[in-house]
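>>> pasting the sequence and the predicted model now:
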Amino acid sequence: MNPKEITKTYTNGEVTILWQAALCQHSGVCVKNLHNVFKPQTQPWIQMEHASSEEIVATVAKCPSGALSIVENK
């Protein structure tokens, strides 16, 4: 599989982050805004247990490329 075609999801039970590798420009906005959740040197690189759902949603909304998006769990 082409690494650029990778799509991954991460959830905390309240919200789910969808990450689309092909769209990611590696601007670092997510890491700079919420470094305790977005850790590119760690696996998994998104660790949602380290922030509130509100903080996560606010940070994902700042993603300039749209590689990160939120799906609210029902």
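Received, thanks. Only a predicted model underlies this, so the values are computations on that prediction, with no experimental measurement involved.

>>> when you work out contacts or count neighbours from here on, use the C-alpha atoms and nothing else.
Will do.

>>> list the buried residues in stretch 3-21.
Within stretch 3-21, the residues that count as buried by 16 or more other C-alpha atoms under 10 Å are 10-11, 15-21.

>>> put this next to the previous one:
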Amino acid sequence: MDMYTNEFSNDEITVTYEPSVCIHAEKCAKQLSNVFRTSIIPWINLDNAETNSIINQIKKCPSGALKYHKNENKKAS
């Protein structure tokens, strides 16, 4: 059985998704569809928006299925 990871990272943050917690309100996909894409695997693409926009959207998740943490080893610009 294939297991898909539910952790997505860019240089600044790592986003985790817990499908068993998700209530499928679809706020993420409706409000930031360029990042949270329900018809594509992997369904989260952190390169499609600024990190602050992604963080703000994660904070709106009604179930708490989406979480994030800032990466400690951010690459130098």
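Nice, thanks for sending it over. All values derive from a computational prediction rather than experimental measurement.

>>> which members of the buried residues of stretch 3-21 of structure 1 occur in strands, if any?
Taking DSSP state E, the ones among the buried residues of stretch 3-21 of structure 1 that sit in strands are 10-11, 15-20.

>>> turn those residues into TSV, including distance to Trp45 of structure 1.
Formatted as TSV, the entries for these read as follows, by distance: C-alpha to C-alpha, whole Å:
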residue	distance to Trp45 of structure 1
Tyr10	10
Thr11	12
Val15	16
Thr16	14
Ile17	12
Leu18	13
Trp19	11
Gln20	13
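
>>> let me know the closest of the residues you listed to Met1 of structure 1.
Closest to Met1 of structure 1 out of these is Gln20 (13.9 Å), distances taken as C-alpha to C-alpha.

>>> can you tell me what that closest one aligns to in structure 2?
For Gln20 of structure 1, the aligned residue in structure 2 is Glu18 (criterion: TM-score structural alignment).

>>> if I look at that match, how far off is Glu72 of structure 2?
Distance of Glu18 of structure 2 to Glu72 of structure 2, computed by C-alpha to C-alpha, to the nearest Å: 22 Å.

>>> now do the contacts for the residue nearest the centre of structure 2.
Among the residues of structure 2, the one closest to the centroid is Val15, at 4.6 Å (C-alpha atoms, centre = their mean). Taking C-alpha atoms under 8 Å, 6 or more residues apart in numbering as the definition of contact, the neighbours of Val15 of structure 2 are 7-9, 66-69.
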